[in-house]
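Undergrad: what's the 3D shape of this:
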Amino acid sequence: MAKRNKAYTFRLYPTEKQALLIRKTFGCVRFVYNKMLAERKEMYALLKEDKDALKKVKLPTPAKYKKEYEWLKEVDSLALANAQLNLDKAYKAFFKGKAKFPKFKSKRHKQSYTTNVVNGNIQLLGGHIKLPKLKRVKIRQHREIPSEHKIKSCTISMTSSGKYYISILTEYEKEIKNKEIQNVVGLDFAMDGLFVDSEGKKANYPKFYRQMLDRLAKEQRKLSRKKKGSSNWNKQRIRVANIHEKVANQRKNFLHHQSKELAANFDAVVIEDLDMKGMSQALKFGRSVADNGWGMFTSFLQYKLNEQGKQLIKIDKWFPSTKTCSQCGSIQEMALSARTYQCTCGLTLDRDYNSALNIKKEGIRLLTTA
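TA: Prediction:
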């Protein structure tokens, strides 16, 4: 039986006193992270020529700062310990070449902190959750966490509009058997509608961001006319933030439904391994690419398929799915503006549908040769 993790996100409704302590914790976590990063950079600058001495240096810990800064004792000590762990992870990722050098956190960073379960300090209590230092906080638990799932940690966060959320990370044991692959579907990324599949179905993504553009522009103009930092400016800032959050929530909900449907109906889903950032820059389709959330969609699809012992297969991004005839296999150049694929063999198909059929065929070929 393998151990697996799953996170559940719920809305929190803290009292004013609790909300103040949450915001204090955000600030303290950021302060400790930046302090430790500054000291590490200073040590490295002094000892970078002496690698043996650098290895022996004792790195700073949150406990060290509590003596000097008494107010750090007011907040959850586990949250400060996690700030140290996060910095360690950032350094390891940098030295492995997987990330850039750690940066100082500013107030504009995502406001969040993580705390861990120790001796029953975190418990769900029917409409409330018990948390370190905060005690009982009201929670909107819209779905049950299975009894066999053990709570490991919680991440409390605040959105730009001032809403509070909690992500509860759980651990459980489950043996997942790989499913025999019978039903396979290919998905071709579509700039305006998310995808077209090899069954001929279109996702028809509603373009939530574009629907809100006029309203967003109107509210942002109002914000620009107000004095920054004033009470009215802050109220207007929250209105703008609410629009952005609504769009993000609509997008996430749509992508969850689409990925769930695919994971339920197919044993394997085949997609192209696309570089979305590069595509948005090269083709100047940044807004369209960012709006449909292809990256988020594929990550949802990945974990939903994995939970059922199914597979997400990624084919090479250079595979000529658009240029290839799905009937005879011949290859021809295709202009970006051409929406219909016509071949000398007599095939006439929607460009994206033809591409999805080719993606499915390539995915099946990879499966049979694996």
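
Undergrad: going forward, measure contacts and count neighbours with C-alpha atoms only.
TA: Fine.

Undergrad: Please enumerate the strands of this protein.
TA: Along the chain, the segments classed as strands by DSSP state E run 2-13, 111-116, 123-124, 128-131, 135-140, 150-158, 164-174, 184-190, 194-197, 268-272, 311-315, 340-342, 348-350.

Undergrad: Let me know which of these is the nearest to Y44.
TA: Across the strands of the chain, Y44 has its closest neighbour in strand 111-116 (27.1 Å, CA to CA).

Undergrad: Run the chain-centre distance for that closest one.
TA: How far strand 111-116 lies from its chain's middle: 16 Å, per CA atoms, centre = their mean, to the nearest Å.

Undergrad: Compute the inter-axis angle for it and strand 150-158.
TA: 160 degrees (axes from the mean of the first three to the mean of the last three CA atoms, to 10 degrees).

Undergrad: and strand 111-116, what other elements does it pack with?
TA: helix 16-47, helix 77-95, strand 150-158 (3 or more CA pairs under 8 Å, 6 or more residues apart in numbering; DSSP states H and E).

Undergrad: here's the other one to compare against:
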Amino acid sequence: GLKDFAILSDGTVYKNPKFFRSLETKLAKEQRKLSRRKIQALKDGRKLSESKNYQKQRIKVANIHETIKNKRTDYLHKISTEIVKNHDIIGIEDLLVKNMMLNRKLAKSISEVSWAEFRTMLEYKAKWYGKEIIAVARNFPSSQLCSGCGYQNKAVKNLAVRKWECPECHAHHDRDTNASINLNQEALRILTSRTVGTTELA
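TA: From the prediction side, this is the model:
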């Protein structure tokens, strides 16, 4: 998710540290300074490769980008390792990140959380530890289904709805926790159907 990075079906919450946002102001300031030095070097008729002030500032900006990347990657490694080590079966949403990035309001936040990189880490670490990753179909309405009775509340499709009450069984749901429980149940269903199919073929 975007509010929290990940919520497991047992209620475990991994916060979204927003590493880029925490250094965004500093980065913007240093990038403006880099732009000014570029303009000045060109005015003075100097090549950027020969402008010491420009090169020093370019390295400073690159270092901030590197810091953000390293912090994010380290966090993803810690979470993915912890999840894979502690769970034999891991169900995840099969998100089409490329299409989601077309939403201008969410693009920066989606890019920052690096879902695709996180999934890659989960998949190769699962192979290392002999665990199972099951990607639930992207059209599965994980947020809309009541994890208690199965009622589908299509109004929950609106991302602004964070909590809701099932009109059928009156269970109270947190959007993300409810979705994680539904994903867990669907992943187990998929695994069971695969196992049954394999047994029948054998």
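
Undergrad: now for the strands of the first structure, which one comes closest to E39 of the first structure?
TA: strand 111-116 (21.4 Å).

Undergrad: tell me, that closest one lands on which residues of the second structure?
TA: Aligned by TM-score structural alignment, strand 111-116 of the first structure falls on no residue of the second structure.

Undergrad: And for stretch 11-22 of the first structure?
TA: Taking TM-score structural alignment, stretch 11-22 of the first structure hits no residues over in the second structure.

Undergrad: before we move on, the earlier item: L255 of the first structure: which of the strands of the first structure is closest?
TA: strand 194-197 (9.3 Å).

Undergrad: Which secondary structure elements does the closest one sit against?
TA: So strand 194-197 of the first structure, by 3+ CA pairs under 8 Å, 6+ apart, packs with strand 184-190, helix 351-369.

Undergrad: how about the strands of the first structure, which one is nearest A45 of the first structure?
TA: strand 111-116 (29.3 Å).

Undergrad: Okay, angle between the closest one and helix 77-95 too, please.
TA: Going by the same axes, to 10 degrees, strand 111-116 of the first structure makes 110 degrees with helix 77-95.

Undergrad: Quick check: buried residues in strand 111-116 of the first structure?
TA: Within strand 111-116 of the first structure, the residues that count as buried by 16 or more other CA atoms under 10 Å are 111-116.

Undergrad: what sits against the corresponding residue of the first structure for A126 of the second structure?
TA: With TM-score structural alignment defining the correspondence, A126 of the second structure maps onto L305 in the first structure. Contact analysis of L305 of the first structure by CA atoms under 8 Å, 6 or more residues apart in numbering lists 263, 267-268, 311-312.

Undergrad: One more: G363 of the first structure?
TA: 186, 270, 313-315.

Undergrad: Recalculate using a threshold of 6 Å.
TA: V270 (CA atoms under 6 Å, 6 or more residues apart in numbering).

Undergrad: Next one: it from K304 of the first structure, what distance?
TA: Distance of G363 of the first structure to K304 of the first structure, computed by CA to CA, to the nearest Å: 19 Å.

Undergrad: again, but for N292 of the first structure
TA: 19 Å.

Undergrad: These two: who's more crowded?
TA: More crowded of N292 of the first structure and K304, by other CA atoms under 10 Å: N292, with 25 against 21.

Undergrad: That one corresponds to which position in the second structure?
TA: By TM-score structural alignment, N292 of the first structure lines up with V113.

Undergrad: whereabouts in the first structure does the longest helix belonging to the second structure align?
TA: Longest helix in the second structure by number of residues (criterion: DSSP state H): helix 52-86. Under TM-score structural alignment, helix 52-86 of the second structure corresponds to residues 231-265 of the first structure.

Undergrad: mean per-residue distance, the matching stretch to the second structure?
TA: Stretch 231-265 of the first structure: mean distance to aligned residues in the second structure after superposition is 0.4 Å, counting by mean CA distance after the TM-score superposition for the first structure.

Undergrad: Could you give the separation of stretch 187-195 of the second structure from the chain centroid?
TA: With CA atoms, centre = their mean, you get 25 Å for stretch 187-195 of the second structure.

Undergrad: Neighbours of the aligned partner of Q211 of the first structure in the second structure, how many?
TA: When the second structure is aligned by TM-score structural alignment, Q211 of the first structure is paired with S22. For S22 of the second structure, the neighbour count with other CA under 10 Å is 11.
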